[in-house]
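Engineer: After the sequence you'll find the predicted model.
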Amino acid sequence: MIQTLSTALLPILMIVAALSDLTSFRIPNWLTGLTALLFFPMAWLTGMPLGEFGWHLLAGGILFAAGFALFSFGVFGGGDAKMMAAAGLWFGTAQTMPFLVATVFAGGILAAAVALWSMFMAVVDIHGPNEDAGLVKVARKIKPKLPYGFALAVGAIVTYPHTWWMAGGA
């Protein structure tokens, strides 16, 4: 049962975060907090060595600092920054870079999709049959946003099979 939990818990939490971000452009604090807090009993229950535990804490701290910087510059939302740090606890320093690379790659694809959608909405606005149509009103008000929780989830799911939890550590 513990093995199943250590295998499935983070991916499930990241999928919930992605769905929340895709539907509301928000990753709730309870979800980022739960993701971070569940790392601690899972590390204990799976017998994570103290040295490994320290590397996981370091990764969470580094990603928290990076996320805070990205949030400060307006690149990330607060939920994205906190979820990235919470996920970092689960990855440790050994898998932090692969997680970030996969996340950035997924984020690039997401950004391209949002850009294409925005261009489509602009065309609808220009060539729309009715100036007062609901879709046109929405197109005018929308400022493209990236639900980066989706990219974080993709990065996490792609990287998770290579973590301590899955590589025989747990």
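Structural biologist: Perfect, thanks for sending it.
Engineer: switch to C-alpha atoms for all contacts and neighbour counts from now on
Structural biologist: Will do.
Engineer: Pull the distance from the strand or helix carrying residue 4 to the chain's centre.
Structural biologist: Taking DSSP states H and E as the criterion, residue 4 maps to helix 2-24. Centre-to-centre, helix 2-24 and its host chain are 10 Å apart (Cα atoms, centre = their mean, to the nearest Å).
Engineer: In addition, the following structure is provided for comparison:
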Amino acid sequence: MSVLLFAVFPLAMIFGALWDLTTMTIPNVLTAALAAAFFPLAFIAGFGWQEIGLHVGAGVLMLVVGMALFAFGWIGGGDAKFVAAIALWIGWADLLIYLLVASVLGGALTLFILFFRSLPLPAFMARREWILRLHDRKGGIPYGVALGLGGLFIFQHSIWLQAAVQAA
């Protein structure tokens, strides 16, 4: 069980970031699986009902905020759902730190992609559809990369890592 506690969240962060980078989407199945996996693993990690409720509250709040940002066209729908599932796992204790880290990473990612778009694309890169999409000046920013990297950063300080170590 310690492997599940240790692996599920980080693998979801990596898959979400890579998927968004290469397709500009975050699949609903990934977000739904991440949210669904929270509940059995929370019980395995020893969470009580109150703690689970607080984590659910953090996830619901981020879903509402994310959907509002999506409605304004500031983020994609996949990003809104992904950040809600991440908040479900993180809970209130680390949510503000996570949002700050993800925002800083998102700003750096945006600046890097804008710089990348200002350069001519080498021929070997022009053969990759996902690189062409990233290079397109009219294209969006794969913010799921920042959300996933922020999740990986916060995981090392999380109760999940502590629970995995104790279960081992």
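Structural biologist: Cool, got the structure. Since the structure is predicted, the reported quantities are computational estimates derived from the model, not experimental observations.
Engineer: just to revisit the earlier point, so which bits of the helix or strand following the helix holding residue 4 of structure 1 are buried?
Structural biologist: Using DSSP H and E, the helix or strand that follows helix 2-24 of structure 1 in sequence is helix 29-45. For helix 29-45 of structure 1, the neighbour count (16 or more other Cα atoms under 10 Å) marks 31-32, 35-36, 39, 42-43 as buried.
Engineer: chain center to helix 29-45 of structure 1, what's the gap?
Structural biologist: On Cα atoms, centre = their mean, the centre of helix 29-45 of structure 1 falls 15 Å from the chain's centre.
Engineer: quick one: that helix aligns where in structure 2?
Structural biologist: The aligned range for helix 29-45 of structure 1 in structure 2 is 28-44, by TM-score structural alignment.
Engineer: now what about the matching stretch, what contacts it?
Structural biologist: 1, 4-5, 8-9, 12, 16, 52, 78, 81-82, 85-86, 88-89 (Cα atoms under 8 Å, 6 or more residues apart in numbering).
Engineer: Check the spacing between residue 57 of structure 1 and residue 80 of structure 1 real quick.
Structural biologist: For residue 57 of structure 1, the distance to residue 80 of structure 1 equals 18 Å [Cα to Cα, to the nearest Å].
Engineer: So if I had to pick from the two, which one is more boxed in?
Structural biologist: Using other Cα atoms under 10 Å, the more surrounded residue of residue 57 of structure 1 and residue 80 is residue 80, with 29 against 21.
Engineer: Check structure 1 and tell me which residue is nearest its centre.
Structural biologist: Centroid check for structure 1 by Cα atoms, centre = their mean gives residue 152 as the closest residue, at 2.5 Å.
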